[in-house]
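**Q** Structural data only, the sequence is not supplied:
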């Protein structure tokens, strides 16, 4: 099916219609180019410590040599990384990729149930985890194929004495490191020393090799791994950098990375795209601590920032934000969830920079549409399809719909995933025979080729840019003996865009909302936990007994 591409006529000056997907065969080849061009430039900064591109080169090689030389991992084996933004993250990620292995990004806030599923499903061989979350790994590692656990403290790469102080305070003062004991676990710093004993072999990495197994929820409620190849990620880096074009000053950018690198948005947009420009990534470990985040922004001259609506909204409402020097800032990119007009307008007023909205999915590595970077004002659109990307609106029968009509947004391009890991049926349901990825988002296109999200086809709930699938939440709550029936829906929330609301029919009249929330806390990551619990005598259903979630949402 060939489609019209009206958006090309509205591309900013200098943005090409197509990108060269074959310029780089892999992510390591892009990294090696950055190392050659920007050796002595700062690459990543966290907790006051900065590593240059040359240091990232050396340390990631050591970690790669450890994985291959000591652990004897084979090409394509999976290595999980479970930590917030810190210096170990880029070292480990680039190390895994340079070794020809696959990164399994793992949310450190996972419960034991969620982590067990991901490690077993992916067949992970080794996991690197921050001490704060090692107890969860200890609880599940025996049930998995994991052969080696690597642990690290937040301050381990910060240097002496500050690193030692950070680790001491976290464990003994803030009590944020639960006691754990994992037999045979190795410290991250020791893996680097062991790696130095081995020469890193010349690993052949092809564009079709899987770089990341990026887990995303499913309509079934079971997280599944999107297979993102080196070609997918390189294509998206090329697309994004073509789009940014002359807006970026090579070797001068400082980008604030507050979204976690285990989230596909920050991983690609900040960690990979800006590496190509020799930018410095300012890693924020805990952006939820808004006063500390604002303090960090005050002490760094930053040129770009990415985030989700809740992040920008939080910053705007934190004392001291208005005292930051925004004169170097020239780029703000919002994605992961809908940007609210009120937030975008306040951002522009406070910083003088337009909050440019983009749209993507885990399955598209992630960028599919971005607004022009020279956008004067927020426009409510998700933007234009990026170079080498086709987008269309389809009806239920798979026919392309004309301008202005609402249907399912479908995307086709080199950034679309290979498929879901070991789930051929789900892959076939998501990507049709013509290569179109069906996003599940309802949208429309205007005459100029700008796309607008109208609603979601699925019942997915979007909390601060993270997908919450009602089936998963319902399955967990339904395990409670006192629950007869349960439905989970998303309700508007000023802080997180949406929040999870549970509507429950009781089996045990004594069941309380607090008991339900306590059970959810044990089994679900924070953003999946219900904020509101309502009890009813019955749930609205179709004549075949399917719960009408939409009716519950509309009643909220």
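**A** Ah, there it is. Keep in mind that what you see is a predicted model, and the values were worked out from it rather than measured.
**Q** all contacts plus neighbour counts: C-alpha atoms, from now on.
**A** Noted.
**Q** what ranges do the helices span in the stretch 1-150 of the chain?
**A** In the stretch 1-150 of the chain, the helices defined using DSSP state H, counting those that start in this stretch lie at 27-38, 53-65, 88-98, 112-122, 134-140.
**Q** got it, and the stretch 351-500 of the chain?
**A** When secondary structure is read from DSSP H, counting those that start in this stretch, the stretch 351-500 of the chain shows helices at 424-430, 470-478.
**Q** For residue 399, which of these is the nearest?
**A** helix 424-430 (15.8 Å; CA to CA).
**Q** Tell me the helices and strands packed up against that closest one.
**A** Applying 3 or more CA pairs under 8 Å, 6 or more residues apart in numbering; DSSP states H and E, one finds that helix 424-430 contacts strand 419-420, strand 437-445.
**Q** could I get those as TSV with distance to residue 371?
**A** Below are the helices and strands packed on helix 424-430 laid out as TSV (distance: least, CA to CA, whole Å):
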stretch	distance to residue 371
strand 419-420	27
strand 437-445	13
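**Q** one more structure, for comparison:
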């Protein structure tokens, strides 16, 4: 997606393109580059903006006033991140949520520039905008088209939708209907005015006691616990109960290795999740930074993470678990 949205667009529009190393751990050089070249546009997953808020203490020398738009996509966009970033770095209405996927040749919906954000009735989700020109969106549950404000699978049709996966007709049939509608695998809804809200990933839903839990709701809580760098929530099937059990993986900040401190951190995570969502994690695993697997566009690979947990593949990346052991 970065190829279409960020590599092809600048030369077409005659704009310079500045690239940073993908393994950049310190976010300050990113904002320093924006300040130095007076960049007008940048893009990052929500985590990138959150990383700036957490890890840049001294904002002197940073001037982001040239930014006209900072896209946020590839993972769920958090209103708390947008507010914290814009307040800390002195910008307003700059971060704009966006939604797209490679199978649709990128853009499905992008929030308009410099327009105040729109929340849903619950205040939990923010809109990614109305469908882009030429893009049709509908929300489905199995074969039924759902009405406004009903959550289901987001389906897309446009001239940009792929013809199919290369040399994989079976995978193509699973997501692409004969009439051109693409099943995205993403959950969401359209409000009364046709604004799209993305709530999660269908295959990532965690089923706890008959309730559907969206992983990002858990991660939003855990990411605000002091000492946590980044987190992911997954549901693992339990043969004993016949349902799923909530597992939380939290990357801890560098230097946090004391056993007692890690034990307290686990306890704090469990208490906060239980207080906010009414569910206690079956297990909390504290791991080293950069352990949680992601795609090249920054999305958490929850299915892969679940495999790593179930197969005991974390190895020496695991610092501490709620079982009390350290490896």
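**A** Received it, and whenever you're ready, just let me know what you need. Note that the structure is predicted; figures quoted are calculated from it, not measured.
**Q** And the TM-score between them?
**A** Overlay of the two chains. TM-score (TM-score structural alignment, normalised by the length of structure 2): 0.61; 231 aligned residues with a CA RMSD of 3.6 Å.
**Q** of the helices of the stretch 351-500 of structure 1, which approaches residue 61 of structure 1 most closely?
**A** Nearest of the helices of the stretch 351-500 of structure 1 (CA to CA): helix 424-430, 34.2 Å.
**Q** follow-up on the earlier one: mean neighbour count added to the helices of the stretch 351-500 of structure 1, as a markdown table?
**A** Formatted as a markdown table, the helices of the stretch 351-500 of structure 1 follow (neighbours: other CA atoms under 10 Å):
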| stretch | mean neighbour count |
| --- | --- |
| helix 424-430 | 14 |
| helix 470-478 | 20 |
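**Q** can you list those helices in a markdown table and add distance to residue 374 of structure 1?
**A** Formatted as a markdown table, those follow (distance: least, CA to CA, whole Å):
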| stretch | distance to residue 374 of structure 1 |
| --- | --- |
| helix 424-430 | 33 |
| helix 470-478 | 38 |
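**Q** between those helices, which one is nearest to residue 45 of structure 1?
**A** From these, taking CA to CA, the stretch that ends up closest is helix 470-478, at 36.6 Å.
**Q** Would you mind giving the residues in structure 2 matched to the closest one?
**A** With TM-score structural alignment applied, helix 470-478 of structure 1 matches no range in structure 2.
**Q** Let me have the helices and strands packed on helix 424-430 of structure 1 in TSV, extended by mean neighbour count and distance to residue 406 of structure 1.
**A** Formatted as TSV, those follow (neighbours: other CA atoms under 10 Å; distance: least, CA to CA, whole Å):
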stretch	mean neighbour count	distance to residue 406 of structure 1
strand 419-420	22	26
strand 437-445	21	5
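**Q** nearest to residue 135 of structure 1, of the ones you listed?
**A** Proximity to residue 135 of structure 1 (CA to CA) singles out strand 419-420 among these, at 29.0 Å.
**Q** State the span of structure 2 onto which the closest one is aligned.
**A** The counterpart of strand 419-420 of structure 1 in structure 2, counting by TM-score structural alignment, spans residues 164-165.
**Q** now the helices: where do they sit in the stretch 151-300 of structure 1?
**A** With helices called from DSSP H, counting those that start in this stretch, the stretch 151-300 of structure 1 shows them at 162-168, 188-195, 230-244, 264-266, 290-298.
**Q** do you know how far the spatially most central residue of structure 2 is from residue 259 of structure 2?
**A** Nearest residue to the geometric centre of structure 2 (CA atoms, centre = their mean): residue 75, 2.1 Å. For residue 75 of structure 2, the distance to residue 259 of structure 2 (CA to CA, to the nearest Å) stands at 32 Å.
**Q** what does residue 198 of structure 2 give?
**A** 39 Å.
**Q** cool, and residue 303 of structure 2?
**A** Plainly put, residue 303 of structure 2 is 29 Å away from residue 259 of structure 2 if you go by CA to CA.
**Q** do residue 17 of structure 2 as well
**A** On the measure of CA to CA, residue 17 of structure 2 and residue 259 of structure 2 end up 46 Å apart.
**Q** Matching residue 137 of structure 2 against structure 1, which residue comes up?
**A** Residue 137 of structure 2 maps onto residue 391 in structure 1 when the alignment is built from TM-score structural alignment.
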